[in-house]
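Novice: okay, here's the prediction I keep looking at, along with the sequence it came from:
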Amino acid sequence: MASRSAIINVMARAAEKAARGLVRDFGEVEHLQVSRKGPADFVSTADTRAEQTLRAELQKARPDFGFLMEETGESVGKDASHRWIVDPLDGTTNFLHGLPFWAISIALEREGEIVAGVVYEPLRDELFWAEKGAGAWNNHQRLRVSGRRKLDEAVIATGLPFKGKGGHPEHAAQLQAMMAETAGIRRFGSAALDLAYVAAGRFDGYWESHVQRWDVAAGILMVTEAGGFVTEIGGGRNPHGGDSVLAANSHLHLMIAKVLRASTANRKTQAEG
């Protein structure tokens, strides 16, 4: 059984406190006041309140750390080498539609490197956490990525662009190519949980374009600490700061990357023709 460090305990307590309000609001989801933030991108009063709770709890424990938060953006702390990267409600659309697949994601960045992460799924009371060099865990159970080596036996998660977001033709081509090679594709609507589930071996892999740093920062660390491999789809080694994420075990990662890149090349050839 793993012994959680002081910093993981700080993150876990903050997530659990914010979760109490989210669970209450989820039970009353039809009564939430929702404001329009952008094309097909909604923010609820629950989302805002959870972010305020997380900021207050994390700031109380580490007052000098900075923040990068989904709703309120970036703020530099006195300690410029540390910042919290926070998504108070990853899976907002699921939440607002009463779908029970959403989570709180918190990562700690030290001098540009993610060193600790928590993804908390309140409805199942699953606290996924990882710390650099200490492995990845679900509550007290050690996580390992899937051991599958055949793509036609693998279930792969992805994210799909919605109205107002670009990349529909590109992703449609990727999706078509991946469906032909795998045992199944899943789109659950929370990048943080998709990555946590890859770390847990529930999904064999995951890819998505146009992701935000707060969506994936904690989950990427979990996959790597669980023995997985994470890059950008095109092969770049900076998925935290890039525009896409591809995560799987080392065997499937190469196969998935090959299929995705071939689909992109084929689409460009067809478009030019």
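Specialist: That came in fine, so what should we check first? Values in this document were obtained by computation on a predicted structure and should not be read as measured data.
Novice: going forward, measure contacts between C-alpha atoms and count neighbours the same way
Specialist: OK.
Novice: where do the helices of the stretch 101-250 of the chain begin and end?
Specialist: If DSSP state H, counting those that start in this stretch is used as the criterion, the helices of the stretch 101-250 of the chain fall at 168-179, 191-199, 213-225, 250-272.
Novice: the residue nearest to W207 when sequence neighbours are not counted: neighbour count?
Specialist: Nearest residue to W207 in three dimensions, chain neighbours excluded: L246, at 4.4 Å (CA to CA, 6 or more residues apart in numbering). By other CA atoms under 10 Å, the residues close to L246 number 26.
Novice: put this next to the previous one:
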Amino acid sequence: MNGSSIPYIVGSKSFTAVAVNTASKAGEWVKSRLGAIQNVNLKTSTSDLVTEVDKGTETLIRNLIKTHFPTHAILGEEGVGAGSTASAKALQEMIQEEYLWIIDPIDGTTNFVHGFPFFCVSIALAHRGEVIVGVVYDPMLDEMFVAEKGKGAYVKGHTTHVSGEKELSHALVATGFPVDHTVNLPRNMAEISQLVAKVRNIRSGGSAALHLAYVAAGRLSGFWEHGLSAWDIAAGSLLVQESGGVVTDTEGKPFTLAVRNVIATNGHIHKAMISELTEANAAG
């Protein structure tokens, strides 16, 4: 499906405009609740948190989307049970919907809880399983990253482009620490050990969606993480692709919404990063 054939307008309402407006309102609400959280609950581990703000924000997003597109399906993190099995099942049940909104009300909840200003609202729209609109909004910096399939990506009106580094030794990359401490975390630590001497440096901000947005904007050369769900990466994956980058699974297989172990880069260092990750896992 090419960009020109994608129906971005339905009933005179722009998908992208609704996504941007919804993300903005949700982000304003999230920012207003910073430091005023009343309930913090654990999901799968001590680093997998949910608050009343996550749930309230998702309700706000759902209501705004349904106001404009009442027949569209919505897949949101807080509407799905905890754990990888539940998230995979929820996606499988909804992936063939004609229009499916995929939302993460707060990507980076742990940061939000601690007042660490690196979290965002992530909203994507998929048409029959293919992401056609992606929006990632950072309310703390008031940065709205927007992408449309086949039409490019931008932030604050400026077109985004991935970085130009062609060597790992010049690359600033990022990762995220998995909430699964039995399999994915040891794997991740081995990969960090393998890569840290090969790249310029490694960061871990705590929000997969923002890391992807930073790859799209050229602020990071690459990003990888294990054990993610569709709502973590749907919007960000389109941002990277529309900015000239590459997104696959960590073995180099094509990206789909079902991918849980993701790598996104400027394209130049993609094969080299996968090679290092492969070597780390072989050694482990």
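Specialist: Alright, I've got the coordinates. Because the structure is a prediction, the values reported are computed rather than measured.
Novice: follow-up on the earlier one: so how far is G38 of structure 1 from the residue nearest to W207 of structure 1?
Specialist: In this view, L246 of structure 1 and G38 of structure 1 are 27 Å apart by CA to CA, to the nearest Å.
Novice: same deal with G117 of structure 1?
Specialist: Between G117 of structure 1 and G38 of structure 1 the distance is 28 Å, computed by CA to CA.
Novice: same drill for these two, tell me which one is more crowded.
Specialist: Ranked by neighbour count (other CA under 10 Å), G117 of structure 1 and G38 place G117 first, with 31 against 9.
Novice: what's the distance between the more buried one and S75 of structure 1?
Specialist: 19 Å.
Novice: tell me the centre residue of structure 1?
Specialist: A192 (2.1 Å; CA atoms, centre = their mean).
Novice: test my guess that it contacts A107.
Specialist: No - counting by CA atoms under 8 Å, A192 of structure 1 stays clear of A107, with 10.8 Å between them.
Novice: joint contacts of these two?
Specialist: A218 (CA atoms under 8 Å, 6 or more residues apart in numbering).
Novice: which one in structure 1 is aligned with L75 of structure 2?
Specialist: Using TM-score structural alignment, the partner of L75 of structure 2 in structure 1 is L68.
Novice: tell me, how many residues neighbour the closest residue to its match other than its chain neighbours?
Specialist: Nearest non-adjacent residue to L68 of structure 1, counting by CA to CA, 6+ apart: E74, 4.3 Å away. By other CA under 10 Å, the residues close to E74 of structure 1 number 14.
Novice: surely E74 of structure 1 meets F67?
Specialist: Yes - contact criterion CA under 8 Å: E74 of structure 1 and F67 qualify, at 5.5 Å.
Novice: still on that earlier bit, excluding chain neighbours, what is closest to the aligned partner of the residue nearest to the centre of structure 1 in structure 2?
Specialist: Counting by TM-score structural alignment, A192 of structure 1 lines up with A209 in structure 2. Among residues not flanking A209 of structure 2 along the chain, G236 sits closest, at 5.3 Å (CA to CA, 6+ apart).
Novice: who touches the longest strand seen in structure 1?
Specialist: Identified as the longest strand of structure 1 according to DSSP state E is strand 79-90. Here strand 79-90 of structure 1 makes contact (CA under 8 Å, 6+ apart) with 18, 47-48, 50-51, 54, 64-70, 76-77, 102-112, 190-192, 213-215, 217.
Novice: got a PyMOL select line for the buried ones in these?
Specialist: To isolate the buried members of the contacts of strand 79-90 of structure 1 in PyMOL, using 16 or more other CA atoms under 10 Å:
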select buried, resi 18+47+50+51+54+64+65+66+67+68+69+70+77+102+103+104+105+106+107+108+109+110+190+191+192+213+214+215+217
